[in-house]
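Novice: sequence and predicted structure, then a few things I'm wondering about:
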Amino acid sequence: MANHKSAVKSIRKTARRTEINKNRVSRVRTYIRKAEEAIETGVKDSAQAALKIAEKEIMRGVNKGVIHHNTASRKVSRLCKRVKALGAV
């Protein structure tokens, strides 16, 4: 247990930030899952719409500091590739 007043406050702040960051990561993962589900249906229009929303949420996660920029870019790139492949079928 913390012995100083500032350490106690630090623990409170960390707990609060952890909860917020967990929610942010969960939100990003939800939108990625929705995009993947739209891709699985095979309807290109809905997949593109879901991708647009997912990309926005992923980049928001980068700005908030819960996802690394390169990780986000990789995820967006792979989703784009899969949506683009729908048109080739």
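Specialist: Structure's in. What do you need?
Novice: alpha carbons only for contacts and neighbour counts from here, please
Specialist: OK.
Novice: what about residue 23, how many neighbours?
Specialist: Residue 23 has 13 neighbours, counted by other C-alpha atoms under 10 Å.
Novice: what strand or helix carries it?
Specialist: helix 5-41 (DSSP states H and E).
Novice: off-centre distance for that helix?
Specialist: Relative to the chain's own centre, helix 5-41 is displaced by 9 Å; criterion: C-alpha atoms, centre = their mean, to the nearest Å.
Novice: need the residues that contact stretch 82-89.
Specialist: Stretch 82-89 has contacts (C-alpha atoms under 8 Å, 6 or more residues apart in numbering) with 39, 42-44, 47-48, 51.
Novice: in it, what counts as buried?
Specialist: For stretch 82-89, a neighbour-count test (16 or more other C-alpha atoms under 10 Å) marks 83, 86 as buried.
Novice: quick one on the thing from earlier: tell me which other helices or strands the helix holding residue 23 touches.
Specialist: When contacts are defined as 3 or more C-alpha pairs under 8 Å, 6 or more residues apart in numbering; DSSP states H and E, helix 5-41 packs onto helix 44-64, helix 69-88.
Novice: put this next to the first one:
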Amino acid sequence: MANTPQSKKRARQLERRTEVNKARRSRLRTFLRKVEEAIASGDQAKATEALRAAQPELDRGVTKGVLHKNTVARKKSRLASRIKALSA
């Protein structure tokens, strides 16, 4: 348990950051789920729109420190290639 005033403050800050990060991560997952559902339905236009909406959110997750930039780059690339494969 935190004993010094500084460590108590850091513990309070950590709780707040954890809540914010949890909300951001949940929001990201929602956008990714919408893309996944659109891909599963086989509708390329709908999937493209969902990915276009998800990309800025993923990038925002990088700048806010929720996800690593390479992780987001990999996710965007894989989703784009799966959407592209729908037309074939």
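Specialist: Cool, the structure landed. Every value quoted in this text rests on a predicted model; they were computed, and no experiment measured them.
Novice: where does the TM-score land?
Specialist: Here the TM-score for the pair of chains, by TM-score structural alignment, normalised by the length of the second structure, is 0.95; 88 aligned residues with a C-alpha RMSD of 0.8 Å.
Novice: identify all contacting residues around stretch 27-42 of the first structure.
Specialist: Under C-alpha under 8 Å, 6+ apart, the answer for stretch 27-42 of the first structure is 46-47, 50-51, 53-54, 57-58, 61, 79, 82-83, 86.
Novice: quick one, which of those are buried?
Specialist: The buried subset of the contacts of stretch 27-42 of the first structure - by 16+ other C-alpha under 10 Å - is 46-47, 50-51, 54, 57-58, 61, 79, 83, 86.
Novice: which one of those residues sits closest to residue 10 of the first structure?
Specialist: The nearest member of those to residue 10 of the first structure, counting by C-alpha to C-alpha, is residue 61 at 23.5 Å.
Novice: can you tell me the closest non-neighbouring residue to the closest one?
Specialist: residue 67 (5.6 Å; C-alpha to C-alpha, 6 or more residues apart in numbering).
Novice: state the distance from the spatially most central residue of the first structure to residue 9 of the first structure.
Specialist: The residue lying closest to the centre of the first structure (C-alpha atoms, centre = their mean) is residue 28, at 2.4 Å. According to C-alpha to C-alpha, to the nearest Å, residue 28 of the first structure stands 29 Å off from residue 9 of the first structure.
Novice: then residue 34 of the first structure?
Specialist: 38 Å.
Novice: more neighbours, these two?
Specialist: residue 34 (17 against 12).
Novice: quick check: the gap between the corresponding residue of the second structure for that one and residue 57 of the second structure.
Specialist: In the second structure, the residue matched to residue 34 of the first structure (TM-score structural alignment) is residue 34. Distance, residue 34 of the second structure to residue 57 of the second structure, using C-alpha to C-alpha: 13 Å.
Novice: before we move on, the earlier item: report the two of the contacts of stretch 27-42 of the first structure separated the most.
Specialist: 61 and 86 (26.6 Å).
Novice: what's the average distance of the helix holding residue 23 of the first structure to the second structure?
Specialist: Following the fit onto the second structure, the mean deviation recorded for helix 5-41 of the first structure is 0.7 Å by mean C-alpha distance after the TM-score superposition for the first structure.
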